[in-house]
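>>> Sequence and predicted structure are below.
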Amino acid sequence: MTDSPDLIEITVLDTLDAIAPEDWDACAAPETANGGRPRDPFTTHRFLLALESSRSTGGRSGWTPRHLVARAGGAVIAVMPMYVKAHSQGEYIFDHGWADALERAGGQYYPKLQAAVPFTPATGRRFLTRAGDAAAGIAALTQALVKIAADNGLSSAHVTFCTEAEAIAGEAMGLLRRVTQQYHWLNRGYAGFEDFLADLSSRKRKAIRKERARAQAFGGEIRALTGDQIEPAHWDAVWAFYQDTGGRKWGRPYLTRAAFEAFHATMRDDILLVLAERDGRPVAGALNFIGRDTLYGRYWGCTEDHPFLHFELCYYQAIDWALAQGLARVEAGAQGEHKLARGYLPVATHSLHWIAEPSFRTAVARYLEAERSAVDEEIEVLTGYGPFRRTGSDDQV
């Protein structure tokens, strides 16, 4: 156990290949030491390396790897996935307005430093430390993050989709704390989907049953596949779905075709594919990643339009699978108030920010304080509009 960050050596890696997977994962996913599933797969060595090896990050992607590694006595005690960013794409905690404001004032916002999992709006640890080294590791990583940004004349440094505990700790060390929100489904001890429906108001319950019936009548079969059930040919369909959705939402997909090949090679046990097949051919699908207690919905797409099939594959099938596996929650990705009616409630998400220019930092701090109050109020209001029965309601199943 290390008590002082002064005794810690920091190195910066331009590729995950420069550190042994077991050293990285001892910090990123220590719960896997005895063969267990990672709390979330996104900070594991295999996921981040899949992005690099597939050229989804690095090269001209605008995500240049600069990962932090903290060592004490030669042993790795903490790591952080970090990138130099040439834009704000693929982050999902939006700072485009900050960039515009600084550049209108004559400053230069890009490049900036980003501690994050690329293209992945899923909450998880970003200050990755070995057990027993959390305090020293977090302090060392925070100091290194700020020093690297300052020494290289960068406008800012950001830690996105960190845990609430990390956000509070980072704020205590002088970083700016931001609160945003997205929609998660929470398992309240349900025995199955019908048990979940019984927790909803009569009107919402009936609406979901109708949606599921319409979706499942699309003329084919819905299959949930994981591990060795996933075959290389399935990725051809997933790639077609991803290109269609990515092209419409972002202008160009973030992941390359090679990323899906890397996922198949090293991560198919971490993946749930939900495919709608008609005449033996996939016509729609949803890609999920599996954590220790959470199912993470990531990508959806289709080659045929069928009523409510999106909701069935992305939300209801995810709930079905999570219930069958005893998982505590489903995170269905960023944005989307349509998730509210389907049992996904608003929850706070967190990030940390360091701004170099003092007056700009002051302005951002004022904005974040007002934004936090607005987000807290929005979460309260939206939760009140949720589909769940009110306490004391005589709604019948």
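Now that the structure is in, tell me what you want to look at.

>>> only C-alpha atoms for contact and neighbour calcs from this point on.
Will do.

>>> What ranges does the stretch 51-200 of the chain have for its strands?
When assigned using DSSP state E, counting those that start in this stretch, the strands of the stretch 51-200 of the chain occupy the ranges 63-65, 67-72, 75-80, 82-85, 112-115, 128-129, 156-162, 176-186.

>>> Among the ones you listed, which comes closest to Y242?
Closest approach to Y242 among the strands of the stretch 51-200 of the chain (C-alpha to C-alpha): strand 63-65, 19.9 Å.

>>> all helices of the chain, in order?
When assigned using DSSP state H, the helices of the chain occupy the ranges 21-28, 45-53, 96-104, 134-151, 164-172, 193-198, 202-216, 234-250, 257-267, 309-311, 317-325, 358-384.

>>> now those in a markdown table, with distance to P65 and mean neighbour count?
Converted to a markdown table, the helices of the chain look like this (distance: least, C-alpha to C-alpha, whole Å; neighbours: other C-alpha atoms under 10 Å):
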| stretch | distance to P65 | mean neighbour count |
| --- | --- | --- |
| helix 21-28 | 15 | 22 |
| helix 45-53 | 8 | 21 |
| helix 96-104 | 21 | 13 |
| helix 134-151 | 13 | 19 |
| helix 164-172 | 22 | 17 |
| helix 193-198 | 42 | 16 |
| helix 202-216 | 42 | 16 |
| helix 234-250 | 22 | 18 |
| helix 257-267 | 16 | 18 |
| helix 309-311 | 34 | 20 |
| helix 317-325 | 32 | 19 |
| helix 358-384 | 25 | 14 |
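
>>> could these be laid out in CSV, adding distance to K112?
As requested, the helices of the chain are exported to CSV (distance: least, C-alpha to C-alpha, whole Å):
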stretch, distance to K112
helix 21-28, 23
helix 45-53, 19
helix 96-104, 10
helix 134-151, 8
helix 164-172, 18
helix 193-198, 44
helix 202-216, 44
helix 234-250, 21
helix 257-267, 25
helix 309-311, 36
helix 317-325, 36
helix 358-384, 14
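
>>> Could you point out which of those helices sits nearest R71?
In terms of C-alpha to C-alpha, the element of the helices of the chain nearest to R71 is helix 134-151, at 9.0 Å.

>>> try this one next to it:
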Amino acid sequence: MTDGVTAELLSKVSDISAKQWDALNPQGNPFVSHGFLSALEQSGSVGAGTGWSPSPVIIRDAEGVPAAALPAYLKTHSQGEYVFDHHWADAFHRAGGQYYPKLQIAAPFSPVPGPRLLLRDEAMALPILRAAEAVVDQNGLSSAHATFVEQAELALFREAGWLTRVGTQFHWQNRDYADFESFLGALSSRKRKAIRKERAGAQAAVRIQQIAGADITPEHWDAFWIFYQDTGARKWGTPYLTRAFFDIIGDSMRD
């Protein structure tokens, strides 16, 4: 890099201080926060044996202070991304290439659009993306990918010459509904009746309680873990987050 700026490939997010990493995430997006990403590492949800090897890319200024970062991983499969490229991998292999490992810029296991370029200022977008490209070239990787990039950052990737692939997600939008009844009022009579009937049946045998922060105990996480495992089994998948992950974020990210 030039002008006293240097690029560096780290072995994990926790190699950098939380203060320095989160200074590049002023929006406070939880899925790219130091707390979330380091909890994945500490809990074994990413790392050895998972196919997700933490490989964050950072750029330091002349004083050695991080000016940009990418939450990035060397991937030996395409699981846990919620954007599947198995056909690309198959085509690459049929053409005689080796698709894996690839460099994946992502918030692991979280199909939620958000920032993927953690920047002190927008001028650092091109240098950090060029650093990612250098990681690919220097390590003989097939490609680099960034998934669930928030809309505001897409232009920065395009300006750097990255290709855009477009997918579809279905999002529920809160159109200023004051309460649930306001939401129902926007629906047809038939749909309102069906939803009320389903809710009544679901609530008849349960007690709903909202808890947050320090009120969430290990026993609550044990129950949540059972639900999480069940959801994965119903979707013919394997849950990626370990039980320890929930204890860690319950302590470090309880706010």
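Alright, I've got the coordinates. Values in this document were obtained by computation on a predicted structure and should not be read as measured data.

>>> still on that earlier bit, turn the strands of the stretch 51-200 of the first structure into a markdown table, including distance to F360 of the first structure and mean neighbour count.
As requested, the strands of the stretch 51-200 of the first structure are exported to a markdown table (distance: least, C-alpha to C-alpha, whole Å; neighbours: other C-alpha under 10 Å):
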| stretch | distance to F360 of the first structure | mean neighbour count |
| --- | --- | --- |
| strand 63-65 | 24 | 23 |
| strand 67-72 | 26 | 22 |
| strand 75-80 | 26 | 25 |
| strand 82-85 | 19 | 23 |
| strand 112-115 | 15 | 25 |
| strand 128-129 | 29 | 28 |
| strand 156-162 | 10 | 26 |
| strand 176-186 | 12 | 22 |
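
>>> With D199 of the first structure as the reference, name the closest of those strands.
Nearest to D199 of the first structure among these is strand 176-186 (11.9 Å), distances taken as C-alpha to C-alpha.

>>> what stretch of the second structure lies opposite that closest one in the alignment?
Counting by TM-score structural alignment, strand 176-186 of the first structure lines up with residues 163-173 of the second structure.

>>> Need the contact partners of the matching stretch.
Counting contacts by C-alpha atoms under 8 Å, 6 or more residues apart in numbering, the residues outside stretch 163-173 of the second structure that touch it are 157-158.

>>> quick revisit: wait, which of the helices of the first structure is closest to A115 of the first structure?
Of all the helices of the first structure, helix 134-151 sits nearest to A115 of the first structure, with 8.4 Å by C-alpha to C-alpha.

>>> and the angle for that closest one with helix 21-28?
Here helix 134-151 of the first structure points in a direction 100 degrees away from that of helix 21-28 (axes from the mean of the first three to the mean of the last three C-alpha atoms, to 10 degrees).

>>> What is helix 134-151 of the first structure packed up against?
Contact analysis of helix 134-151 of the first structure by 3 or more C-alpha pairs under 8 Å, 6 or more residues apart in numbering; DSSP states H and E lists strand 67-72, strand 75-80, strand 112-115, strand 128-129, strand 156-162 as its packing neighbours.

>>> With distance to S201 of the first structure as extra columns, can I get those strands in CSV?
Converted to CSV, those look like this (distance: least, C-alpha to C-alpha, whole Å):
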stretch, distance to S201 of the first structure
strand 67-72, 48
strand 75-80, 44
strand 112-115, 41
strand 128-129, 41
strand 156-162, 32
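
>>> out of those, nearest to A169 of the first structure?
Nearest to A169 of the first structure among these is strand 156-162; the distance by C-alpha to C-alpha comes to 10.8 Å.

>>> mean distance, the closest one to its aligned residues in the second structure?
The superposed strand 156-162 of the first structure is, by mean C-alpha distance after the TM-score superposition for the first structure, a mean 0.5 Å from where its aligned residues fall in the second structure.

>>> equivalent range in the second structure for that strand?
Strand 156-162 of the first structure corresponds to residues 143-149 of the second structure when matched by TM-score structural alignment.

>>> Tell me the spacing between the aligned residue in the first structure for T238 of the second structure and T245 of the first structure.
Per TM-score structural alignment, the equivalent position to T238 of the second structure in the first structure is R252. R252 of the first structure sits 9 Å away from T245 of the first structure, taking C-alpha to C-alpha, to the nearest Å as the criterion.

>>> what stretch of the second structure does stretch 137-147 of the first structure fall on?
Per TM-score structural alignment, the counterpart of stretch 137-147 of the first structure in the second structure is residues 124-134.

>>> what's in contact with that stretch?
The contact list for stretch 124-134 of the second structure, computed with C-alpha under 8 Å, 6+ apart, reads 1, 7, 57-59, 67-70, 117, 119, 144, 156-157, 160.

>>> Name the nearest of these relative to T50 of the second structure.
Set against T50 of the second structure, the nearest of the contacts of stretch 124-134 of the second structure by C-alpha to C-alpha is A144 (18.7 Å).

>>> so that closest one touches I105, yeah?
Yes: between A144 of the second structure and I105 a contact is recorded at 7.5 Å, counting by C-alpha atoms under 8 Å.

>>> Name the residue closest to the centre of the second structure, please.
A107 (1.8 Å; C-alpha atoms, centre = their mean).

>>> what residue of the first structure matches up with that residue?
Aligning on TM-score structural alignment places A107 of the second structure opposite V117 in the first structure.

>>> Isn't that match up against T44?
No: distance between V117 of the first structure and T44: 10.1 Å, which falls outside the contact criterion (C-alpha under 8 Å).

>>> Test my guess that V69 of the first structure contacts A75.
No: in this structure V69 of the first structure lies outside contact range of A75 using C-alpha under 8 Å: 10.0 Å.

>>> nearest residue to the match of T238 of the second structure other than its sequence neighbours?
Among residues not flanking R252 of the first structure along the chain, G246 sits closest, at 5.8 Å (C-alpha to C-alpha, 6 or more residues apart in numbering).
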